[in-house]
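Visitor: Quick one, what's the 3D model for this:
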Amino acid sequence: MFYYVLKHVLLGPLLRLLFRPRIEGLERVPETGAAIIAGNHLSFADHFLMPAILRRRITFLAKAEYFTGPGLRGRLTAAFFRSAGQIPVDRSGKEAGQAAIREGLGVLSQGELLGIYPEGTRSHDGRLYKGKVGVAAMALKAGVPVIPCAMIGTFEAQPPGQVLPRLHPVRIRFGAPLEFSRYEGLENEKSILRAVTDEIMYAILELSGQEYVDRYAAEVKAEETSR
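Guide: Predicted structure coming up:
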């Protein structure tokens, strides 16, 4: 219930009023049935702008840190994400990737929309980074289409580290659904998972027009932080 109040009464109308996002290709999101929406991730605002403009409910796999923050702010953030139906995923340890896949498959098995950011983290510099193969594993195991999505302008509106967003034109572009039935039965082949993931990332790249970096964002962030 809170999800729909948030979307239609509270946050959704405010975001649409402030950012007036320009939407392209919304008709490419299926009206019924399970599907994955895979997008670039430039800003904390992405979590709210995309659900605000979609006709259907979408569930995101959200990093566990959003649910475990300290103090009053941490509790409020956790309550907000839980009330909005978002699923915490622990990104540490060897089992983190498998846990995320299990949670995602649970959402898809109910015929719902699943939102995922294949980069695994927000881009710290506005570039598009190499995708992790979890999105491919879920698409192949569930046998569902993947709709690529590009958020454009959210990095300028609210870059990492900025608490309050500033007004900036935003565009949200949805690409044609990608289907991978040709790989049925090959969901455990590493080369297939990599190929499918790269195809998804290329579709996002075509929509977003970002500079592409063939490395994982987390690795680049760690290197730059250690300098």
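
Visitor: from here on, contacts and neighbour counts on C-alpha atoms
Guide: Fine.

Visitor: so what's Arg75 closest to, chain neighbours aside?
Guide: Gly69 (6.7 Å; C-alpha to C-alpha, 6 or more residues apart in numbering).

Visitor: Correct me if wrong, but that neighbour is in a strand.
Guide: No - looking at Gly69 with DSSP: H, G, I helix; E, B strand; the rest coil, it is coil, so not inside a strand.

Visitor: And this one, please, so the two structures can be compared:
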Amino acid sequence: MLDLATRLVLKPVSRGIWRPVIEGIENVPRKGGVILASNHLSFIDSVVIPLTAPRRVHFLAKAEYFTGTGLKGRVSKGFFEAIGAVPVERGTYRSAQASLESALEILEDGKAFGIYPEGTRSLDGRLYRGKTGVAWLALTAGVPVVPVALEGPEQILPIGKRVPRIKKVTVRFGEPLHFDELHGQARSLKARRQVTDEVMAAIQRLSGQEVVESYNEIPKAA
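Guide: The predicted model follows:
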């Protein structure tokens, strides 16, 4: 029912307002488990991708989005459920491991899962080194990875803003990457690093972003 509401209401309305440029949509497999690995520029990325992809895409989202009270809480929960978000607790190693296991269940169920290998939003527009969770999922589930490049979402919802603006956004879906020869080697750090670097290189070719060799760490509060 929620998937129907997304296809019949949310997608047409959002596309009518923002008129996104969508490239390579034919590269997204219509069936079977698949990972959509994207660069990360804005909070709204997890809304843009599900509303432009040709199939339902599941992302992990903070549990707080689903537990609010009153009308605002119900609207938040309904919206995130409609776009395929899955609630998870965050902040600890145990919660990170639980997040990967939740993602694995989604993939093993033949669904599409979206992930940001950088881990957190890029505040300067550059592309940071990918973390190997994407590789662990691909090698464990034995599914292809579709690289995704977003351009412009940070203009729709800049950091610190709550109301989206009408700005141009482009979504590019690259050709699927297959790692059949490494399937089952998820425990190998070398294999995970190799796969992750290939995924990040594919994202960079689509986005044209400047590459940073270090990880993108969340700024610590002063």
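
Visitor: In contact with the residue nearest to Arg75 of the first structure, which residues are there?
Guide: Gly69 of the first structure makes contact with Arg75, Thr77, Ala78 under the criterion C-alpha atoms under 8 Å, 6 or more residues apart in numbering.

Visitor: What's the ChimeraX line that selects buried ones from those residues?
Guide: Buried residues among the contacts of Gly69 of the first structure (16 or more other C-alpha atoms under 10 Å), as a ChimeraX selection:
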select :77,78
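
Visitor: Mind checking which of the contacts of Gly69 of the first structure are in helices?
Guide: Arg75, Thr77, Ala78 (DSSP state H).

Visitor: Name the nearest of those relative to Leu42 of the first structure.
Guide: Thr77 (19.2 Å; C-alpha to C-alpha).

Visitor: show me what contacts the closest one?
Guide: Tyr66, Phe67, Gly69.

Visitor: In a helix, the first one, correct?
Guide: Yes - going by three-state DSSP, the assignment for Tyr66 of the first structure places it inside a helix.

Visitor: I figured it hits Leu76, correct?
Guide: No - the criterion here is C-alpha atoms under 8 Å, and Tyr66 of the first structure misses it with Leu76 at 9.7 Å.

Visitor: and the two? which has more neighbours close in?
Guide: Tyr66 (19 against 15; other C-alpha atoms under 10 Å).

Visitor: who touches that one in this structure?
Guide: Tyr66 of the first structure neighbours (C-alpha under 8 Å, 6+ apart): Gly74, Thr77, Ala78, Phe81, Pro88.

Visitor: that's a helix at Asp173 of the first structure, yeah?
Guide: Quick fix: residue 173 of the first structure is Arg, not Asp. No - assessed with three-state DSSP, Arg173 of the first structure is strand; it does not lie in a helix.

Visitor: Look at His178 of the second structure and say how many residues are nearby.
Guide: His178 of the second structure has 16 nearby residues by other C-alpha under 10 Å.

Visitor: Tell me if I'm right that it and Pro147 touch.
Guide: No - the pair His178 of the second structure / Pro147 is not scored as a contact, 11.3 Å apart, by C-alpha under 8 Å.

Visitor: Do you have the helices of the second structure handy? List them.
Guide: Going by DSSP H, the second structure shows helices at 2-5, 11-18, 45-52, 70-82, 93-108, 133-141, 153-156, 189-207.

Visitor: mean offset of the last one relative to the first structure (after superposition)
Guide: In this case it means helix 189-207 of the second structure. Helix 189-207 of the second structure, aligned to the first structure and superposed, deviates on average by 1.2 Å (mean C-alpha distance after the TM-score superposition for the first structure).

Visitor: quick one: contacts of that helix?
Guide: Contacts of helix 189-207 of the second structure (C-alpha under 8 Å, 6+ apart): 37-39, 117, 127, 129-132, 134-136, 139, 145, 147-151, 172, 174, 177, 179, 182, 185-186, 210-211.

Visitor: Among those residues, the buried ones, what's the PyMOL command?
Guide: PyMOL command restricting the contacts of helix 189-207 of the second structure to the buried ones, with burial defined by 16+ other C-alpha under 10 Å:
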select buried, resi 37+38+39+117+127+129+130+131+132+134+135+136+139+145+147+148+149+150+151+172+174+177+179+182+186
